[in-house]
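Enquirer: My questions are about this predicted structure, shown below with the sequence.
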Amino acid sequence: MKHVRFIAEGREQLGTVKDSIVLSLSGKPYTEDEIDVWLPPIRPNKVIGLALNYADHAEELGLQKPPEPVLFIKPNTSLIGHRGAIVYPDGATYMHYENELAVVIGKAGRKIRAADAFQYVKGYTIANDVTVRDFVHNYYRPPIRAKGHDTFGPMGPYLVDRDDVPDVNRLTLRTYVNGELRQEGNTKDLIYTIPELIEFISSFMTLEPNDVILTGTPKGISHIYPGDVLRLEIDGLGALENTVIDGRTEK
């Protein structure tokens, strides 16, 4: 099942999607064009990002595969939904997208074994870990300024139940900029798998319901600019679309 959060008729609502019809929990149907604002499909307690989790992406940055998962926290204030606007900030000359499979936690756990990890997963969605490379000086310790701006965390459009994604280890990711395919990869190439990530993170941090783990991006990042339209696709999870707008005070 596909779960959504949205604003329609002046209020925030929860619903499900089937055949492009959004059915609110109150039972009222909406077409997707009748949605005023798409929200991230869940309200995370925390968003845990992962850098350099595809070998080809590390290679394109001229970096070695990390000896352990490289983690950072993405602030909740960075989150926006499907069709929301990504703001191009002051000081940026190289801003790029990062198409990532996002794992949503379903129940609390600490020191979770990899063998049990999927029991703690609620479902999956698409995330765009927008990054300004000008602010990155050490990719093994990604600074919050590079990834934490408001609007730098598009997520959605749906939360898809875990059991409706039969092979999460074989999902193709594609990123289009203004209709041009810029990035393509597959989750089979993750350096650290989802169970390994859940085991590692929960070894020192309690994972709670609706926490989100961003699993990294494959090779294919490139510049984006104000006016660009991004479309991120992951097999079975739909397409996350956002437009870049200019937020610079000096142009």
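Expert: Received the coordinates, thanks.

Enquirer: going forward, measure contacts and count neighbours with C-alpha atoms only.
Expert: Fine.

Enquirer: tell me the contacts of T31?
Expert: S20, I21, V22 (C-alpha atoms under 8 Å, 6 or more residues apart in numbering).

Enquirer: Now list the buried members of those residues.
Expert: Buried members of those, scored by 16 or more other C-alpha atoms under 10 Å, are V22.

Enquirer: ok, and here's another one to check against it:
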Amino acid sequence: MQLCRFNEGRLGVVQGAQVRDVTEALDELPAYRYPLPGFDPLVAHLGEVMATARQLLPTAKVLALDEIDLLAPVANPGKIIAAPVNYLKHLAEAREDAEIHHRNQVGEIQRVGLFLKATSSLVGPSQGVALKHLDRRNDHEAEVVVVIGKEGRDIPAARAAEYIAGYCVGLDMTTRGPEERSLRKSIDTYSVLGPWLTTADEVPSDNGLGFSLKVNGEVRQQANTRDLVLGIPALIEMASSFYTLYPGDLLYTGTPEGVGPVHPGDVIDVAVEGLGAMQVQVRAA
């Protein structure tokens, strides 16, 4: 199933060029009192919501996909985890381009590990990217994103698939400079997630997903997850060896070579095989 959040927080099932409004399925979610949970309730109860959504489908209101505003399919991730330089050719370009590395040492992912992005940076495709620090280079980074489905710690790679709720298309924006990655990548709107959540049962294998990114129609990035330095199971193993993973946590798996600057007025298109495509407008903050 492909589930989207749209307009004012409504829930839809994507079927081709149409969306069926199944917002009533959200009634399956428990009511929480303060303190609120540190995980995403929709992902934590995805099975129940999907079951009710299937019952609602025959009579659900039908909307055109191109007439709705797509929000981030996961509204409340506890954390956004990201994998740096997880494609060898991107590691090489980062080391060679002074505008990327800014005299920072660019180490292999096996040595430098993962980093976190602020959850306040998360937006959906319709909200676009608002560039800050226009005197600096602001780069696009296309990524496949994994959505964690259940709580886990010290998860072995061989069992990682049990902890995946689904997958999304991701756009990880970054301001170049000497500061730490997590600061430069946590600006508001610099984590774009969309266009919907494709549940894990719809993806036969996440080792072989082709994806691409265009800016104003020009192809900038093109790669396949089979070329990841650390594959998705290994990333989940690494992340869970440092902190507990919770339903709705997002794992941005890394970007390939071809990263480059964007400017206000640009249009970014990101597509992942089997997961969909999203168009993102770029503006000044």
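Expert: Sure thing, it's come through. What you see is a predicted model, and the numbers here were worked out from it, not measured in a lab.

Enquirer: Relative to L171 of the first structure, which of the contacts of T31 of the first structure is nearest.
Expert: Nearest to L171 of the first structure, judged by C-alpha to C-alpha, of the contacts of T31 of the first structure is S20 at 21.6 Å.

Enquirer: Please look at that closest one and E34 and confirm they touch.
Expert: No: counting by C-alpha atoms under 8 Å, S20 of the first structure stays clear of E34, with 11.3 Å between them.

Enquirer: so who does the counterpart of S240 of the second structure in the first structure touch?
Expert: In the first structure, S240 of the second structure lines up with S202, judged by TM-score structural alignment. By C-alpha under 8 Å, 6+ apart, the residues touching S202 of the first structure are G109, R110, K111, I112.

Enquirer: how near is S202 of the first structure to V212 of the first structure?
Expert: The gap separating S202 of the first structure from V212 of the first structure is 13 Å, by C-alpha to C-alpha, to the nearest Å.

Enquirer: now the strands for the stretch 101-250 of the second structure?
Expert: Ranges of strands in the stretch 101-250 of the second structure, per DSSP state E, counting those that start in this stretch, are 115-117, 122-123, 129-131, 138-140, 142-148, 164-172, 174-175, 191-199, 210-215, 218-224, 250-252.

Enquirer: Arrange the ones you listed in TSV, one row each, with mean neighbour count as further columns.
Expert: Below are those laid out as TSV (neighbours: other C-alpha atoms under 10 Å):
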stretch	mean neighbour count
strand 115-117	19
strand 122-123	24
strand 129-131	23
strand 138-140	22
strand 142-148	28
strand 164-172	27
strand 174-175	26
strand 191-199	27
strand 210-215	21
strand 218-224	17
strand 250-252	28
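
Enquirer: Tabulate those strands (a markdown table), appending distance to K79 of the second structure.
Expert: Converted to a markdown table, the strands of the stretch 101-250 of the second structure look like this (distance: least, C-alpha to C-alpha, whole Å):
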| stretch | distance to K79 of the second structure |
| --- | --- |
| strand 115-117 | 7 |
| strand 122-123 | 10 |
| strand 129-131 | 20 |
| strand 138-140 | 21 |
| strand 142-148 | 10 |
| strand 164-172 | 14 |
| strand 174-175 | 18 |
| strand 191-199 | 12 |
| strand 210-215 | 24 |
| strand 218-224 | 25 |
| strand 250-252 | 7 |
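
Enquirer: Could you say which one of those comes nearest to L88 of the second structure?
Expert: Of all those, strand 218-224 sits nearest to L88 of the second structure, with 11.4 Å by C-alpha to C-alpha.

Enquirer: Give me the mean deviation of the closest one from the first structure.
Expert: With the two structures superposed, strand 218-224 of the second structure lies on average 0.7 Å from its match in the first structure, counting by mean C-alpha distance after the TM-score superposition for the first structure.
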